[in-house]
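# coordinates only, no sequence provided:
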């Protein structure tokens, strides 16, 4: 059995609280892609699949699920990034629809390897526009 002194115990408790307090979904990186948005993987260039608020995304390989992610809705929340004040409001959650696959998208992501590639409107809704890569929590709805 490991015994911790008062100060060490509080450090462990504080660290655990910070690490585990709000993570209820998957954690990953998000970036964005710019116009023209031409979804090929989910709808074969059918732009009618875009939601009217332009809050949509392309699935990274981790959530692509052999195309089953097409049309799925995800709640996305900005957690942080390399630069300070990356998130416009860390409590804000947006709902995005998967309309494409990031790896085969005609419009290329600003950075590769993201879990989710957001439209510019979706990215700017949760992050400051100076960012190009943010940490996000995302949950399928």
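Ah, there it is. The shown structure was predicted, so the numbers you read here are calculated from the model rather than taken from an experiment. Numbers count the residues shown, from 1 in each chain.

# from now on I want contacts and neighbour counts done on CA atoms only, so please keep to that.
OK.

# and the helix or strand where residue 58 lies, what does it pack against?
If you go by DSSP states H and E, residue 58 is part of strand 56-59. Contacting strand 56-59 under the criterion 3 or more Cα pairs under 8 Å, 6 or more residues apart in numbering; DSSP states H and E are the following elements: strand 93-101, strand 116-119.

# let's bring in a second model and compare:
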């Protein structure tokens, strides 16, 4: 492959990555524990453990059911665990509704939360994008 084409591919990949970061929304996340069924979106269907419940901020009258979001921890919401983030992201599928009064944007499954942050934090600041 020619040097010019390689350079063009690298520039295109960089632009795509920067666009994805620019489109990320910020919010907060907590977690809930099993059992995860029946969720609001799918009844008793087993959607695995990389799942989440959406709050009114993104629920959209069930519009988010089945959508996937990449979620990344960006910081603490309290000083009990000042550095909760693990530096990774996780993709979760929205399968449930976090009822009114929900104090976060996304309520992650315990497994999804643990993949990106220390569960002792309880609540974290996040960036999330639909994928």
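Ah, there it is. Computed from a prediction, not measured in an experiment: that's the story for all the values here.

# what's the TM-score for these two chains?
Once superposed, chain against chain, the TM-score is 0.76 (TM-score structural alignment, normalised by the length of structure 2); 108 aligned residues with a Cα RMSD of 1.8 Å.

# quick one on the thing from earlier: what's the most buried one of the helices and strands packed on strand 56-59 of structure 1?
Counting by mean count of other Cα atoms under 10 Å, strand 116-119 has the highest mean neighbour count of these, with a mean of 27.

# contact partners for the residue positioned nearest the centre of structure 2?
Compute the mean C-alpha point of structure 2, and by Cα atoms, centre = their mean the closest residue is residue 71, 2.7 Å away. Residue 71 of structure 2 is in contact with 89-92, 126-129, counting by Cα atoms under 8 Å, 6 or more residues apart in numbering.

# coming back round to it: nearest to residue 40 of structure 1, of the helices and strands packed on strand 56-59 of structure 1?
strand 93-101 (6.4 Å; Cα to Cα).

# output the residue interval of structure 2 matched by the closest one.
Aligning strand 93-101 of structure 1 against structure 2 (TM-score structural alignment) gives residues 89-97.

# chain center to the matching stretch, what's the gap?
6 Å (Cα atoms, centre = their mean, to the nearest Å).

# mean shift of it relative to structure 1?
Overlaying structure 1 shows stretch 89-97 of structure 2 at a mean distance of 0.6 Å from the equivalent residues (mean Cα distance after the TM-score superposition for structure 1).

# which residues does that stretch contact?
Against stretch 89-97 of structure 2 from outside (Cα under 8 Å, 6+ apart): 39-42, 47, 50-55, 59, 64-73, 108, 112, 115-116.
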